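Novice: Test case, fold it:
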Amino acid sequence: MKIEKLLSKDPLWISKALTTVERDPIAGKELIDSLPEREYHVIGVTGSPGAGKSTLVDRLATELSSDHSVAIIAIDPSSPFTGGAILGDRIRMRHALENDKIFVRSMASRGKVGGLSPAIYDAVKLLGKCGFEKIIVETVGAGQSETDIVNLADIVLLILAPGIGDEIQMLKAGIMEIGDIYVVNKMDVDGAASLVNKIKAMLAFSDRKKEVILTNAVSGKNVDKLCALVEKELSKLIETGLIHKKRAHRELFHKLNSICEIIQERFLEDEKLDTLLEFIKNFDRGEEA
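Specialist: Below is the predicted model:
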């Protein structure tokens, strides 16, 4: 693998490198270790199916690309029967695919229930070391189970939309607790303003000070304001030093997750390992090692 090609962000070579990361984790880690350290930020995007995540990611990446090099990893669900995936999220990313400053990669979830692919941590690290300053990870869209993103991203955008059950979803624990910025998309649809008010009321009740914003991903309305909120949130993390704690947590969770994958592959029938697997499964932000 030609390092200079990766550092120049050559899309063909980066695609080959990501394939290596997915298919051969050991070779992938060796490749990542050969690259220099770079500063980069990971933006997680999650939310209910049908909320317009892919279209909004397309718009957000395009807005960010005016000042930064951007990479997108879109996780698509794998078939429980064949293990394959349609990898169709990129169909909705027309603007990003036409932009030379944006790299787009689809990855299959491989049946992972937390909304992410098992190789995602190394894939993100590879892209960061190749020089992409903003890396956007869009999760499967599996609803309440989709909480792994909080262990990967520096900040998480929770995308909601009126009329698709979010009023019920936001009363549930889990997914509504992981957002750093709450985005109510499809602002032209009836009920959008009402949903914003409900989210703000929920946040006030839980004493969580988080931003809530209305957007229209199709027209691009307010995406510039969302971009400004993302930059503001990242700056806050840097100024307070919390970003270092998040990244240390990311590395620890990645190691635990890797151990879990090995155990599941090699010792799946050993009931004595249930305790360890349960600990890794329930490892979450804020829990001390």
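Novice: For the rest of this, base every contact and every neighbour count on C-alpha atoms.
Specialist: Will do.
Novice: Tell me the buried residues in stretch 1-16?
Specialist: 3, 6-7, 9, 11, 13-15 (16 or more other Cα atoms under 10 Å).
Novice: Check stretch 214-222 too.
Specialist: Buried, per 16+ other Cα under 10 Å, within stretch 214-222: 214-217, 221-222.
Novice: those helices in the stretch 51-200 of the chain, which residues are they?
Specialist: 53-64, 94-97, 120-130, 166-169, 192-205 (DSSP state H, counting those that start in this stretch).
Novice: closest to D24 out of those helices?
Specialist: helix 120-130 (11.1 Å; Cα to Cα).
Novice: Does anything pack onto the closest one? Which helices or strands?
Specialist: Packing partners of helix 120-130 (3 or more Cα pairs under 8 Å, 6 or more residues apart in numbering; DSSP states H and E): helix 3-7, helix 11-23, helix 25-33, strand 134-138.
Novice: Residues touching that helix, excluding its own?
Specialist: 6-9, 14, 18, 21-22, 28-29, 32, 35-42, 71, 134-135, 152, 254 (Cα atoms under 8 Å, 6 or more residues apart in numbering).
Novice: Give me the buried subset of these.
Specialist: Judged by 16+ other Cα under 10 Å, buried ones among the contacts of helix 120-130: 6-7, 9, 14, 18, 21-22, 28-29, 32, 35, 40-42, 71, 134-135, 152, 254.
Novice: Contacts only, for I135.
Specialist: 40-43, 70-73, 124, 127-128.
Novice: again, only this time at 6 Å
Specialist: 42, 70-72 (Cα atoms under 6 Å, 6 or more residues apart in numbering).
Novice: Would you do the same for the sequence below? I want to compare the two.
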Amino acid sequence: MVDVPALVEQAREGRPRAVARLISLVEGASPQLREVMAALAPLTGGAYVVGLTGSPGVGKSTSTSALVSAYRRQGRRVGVLAVDPSSPFSGGALLGDRVRMSEHASDPGVYIRSMATRGHLGGLAWAAPQAIRVLDAAGCDVILVETVGVGQSEVEIASQADTSVVLLAPGMGDGIQAAKAGILEIGDVYVVNKADRDGADATARELNHMLGLGEARTPGDWRPPIVKTVAARNEGTDEFVAALEKHHAWMAERDVLAERRLRRAAHEIETIAVTALRERIGDLRGDRRLGALAERVVGGTLDPYAAADELVAGLTTG
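Specialist: Next up, the predicted model:
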């Protein structure tokens, strides 16, 4: 058994091993997970969470690394959750993002953690919300969450971040067309990276046009800016950070930040509750109640929706 209070105290002191251990408890769904979350709850709420998403090849890891450098120059502690595709052999993360951010590995003010998706769709690992809480409680001022990069379906980051960044790059073919029904609807800040390539201005214009389609904004509403960067050469990073800070200030002024965090907490509670119910339903495999309901559905005396209602009622009252 782990001494959770001692581990949390060590994490608050900035000890990377303690932070790593806490996130490992989260990822492994440890029996002590509830104790960990209870200990962290009063210590959270101070970090600014920025999510970065976009199709593979747009430079998410390089952009994340550039942001880390910029925030460190401001003296802010930074946590990075880099969600990598799962290894088909071990189920763990392939660690590609962590390799590309190795320049920050020796900085005590930066904590970088690669997490495997482990089959979870939406671009994030299932344990990401709890891992964000760990980094928040550990004193990180800014938490950067870099998603896998699976394209149009990768919209879950919008429910986990205070500010969602969508990255694109010129020369990606029909990237905007492929993304417009998904990630182009969730961005608070848009970044055209690799802006030294031909077509960068055209990509920015097309993006601006698509963002304007069907706009129904009132005065004072946030208009997502489009920033051009060359992250590999650290060009445009200051403008990128300025756009993030401007959005953060806008949210704080209009209580949007509080609303987003309430929605995030509600989503997290709902996910935990649904997972618990799913586990209880899984325990019913072969149970006579489930079998009896199935027989009635097959016999035509009960429809599947009514059967499901009866099953849920039994699970929540039994």
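Novice: circling back to that earlier point, which members of the buried residues of stretch 214-222 of structure 1 occur in helices, if any?
Specialist: Among the buried residues of stretch 214-222 of structure 1, none falls in helices (DSSP state H).
Novice: Could you work out the most separated pair of the residues you listed?
Specialist: Taking Cα to Cα, no two of the buried residues of stretch 214-222 of structure 1 sit farther apart than L214 and A217, at 9.8 Å.
Novice: got any residues that touch both of these two?
Specialist: With Cα under 6 Å, 6+ apart, L214 of structure 1 and A217 have no common neighbours.
Novice: residue in structure 1 matching V189 of structure 2?
Specialist: Residue correspondence, TM-score structural alignment: V189 of structure 2 in this structure matches I181 in structure 1.
Novice: what does D10 of structure 1 align to in structure 2?
Specialist: Checking TM-score structural alignment: D10 of structure 1 goes with R15.
Novice: One more: I155 of structure 1?
Specialist: So I155 of structure 1 corresponds to T163, using TM-score structural alignment.
Novice: Please name the residues that touch its match.
Specialist: V50.
Novice: Roughly how far does it sit from V83 of structure 2?
Specialist: 17 Å (Cα to Cα, to the nearest Å).
Novice: just A307 of structure 2 next, same as before
Specialist: Going from A307 of structure 2 to V83 of structure 2 by Cα to Cα gives 38 Å.
Novice: And these two? Which one has more around it.
Specialist: V83 (26 against 17; other Cα atoms under 10 Å).
Novice: Contacts only, for the alignment partner in structure 1 of the more buried one.
Specialist: With TM-score structural alignment as the matching criterion, the partner of V83 of structure 2 in structure 1 is I75. The contact partners of I75 of structure 1, by Cα under 6 Å, 6+ apart, come to 106-109, 139-140.
Novice: and these, which of them are in strands?
Specialist: Within those, residues falling in strands by DSSP state E are 106-108.
Novice: I would like a PyMOL command selecting only the buried ones among the residues you listed, please.
Specialist: Command for PyMOL that selects the buried part of the ones in strands among the contacts of I75 of structure 1, burial taken from 16+ other Cα under 10 Å:
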select buried, resi 106+107+108
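Novice: okay if I get the ones in strands among the contacts of I75 of structure 1 as CSV plus distance to A201 of structure 1?
Specialist: Formatted as CSV, these follow (distance: Cα to Cα, whole Å):
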residue, distance to A201 of structure 1
S106, 36
M107, 36
A108, 36
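Novice: After the lengthiest helix in structure 1, heading C-terminal, what element do we hit next?
Specialist: Longest helix in structure 1 by number of residues (criterion: DSSP H): helix 242-266. Later in the chain than helix 242-266 of structure 1, the nearest helix or strand by DSSP states H and E is helix 274-282.
Novice: Give me the distance from that next one to the chain's centre.
Specialist: 23 Å (Cα atoms, centre = their mean, to the nearest Å).
Novice: Please apply the same query to stretch 14-21 of structure 2.
Specialist: The chain centroid and the centroid of stretch 14-21 of structure 2 are separated by 20 Å, computed with Cα atoms, centre = their mean.
Novice: and if you look at stretch 144-155 of structure 1?
Specialist: Taking mean C-alpha positions (Cα atoms, centre = their mean), stretch 144-155 of structure 1 and its chain are 7 Å apart.
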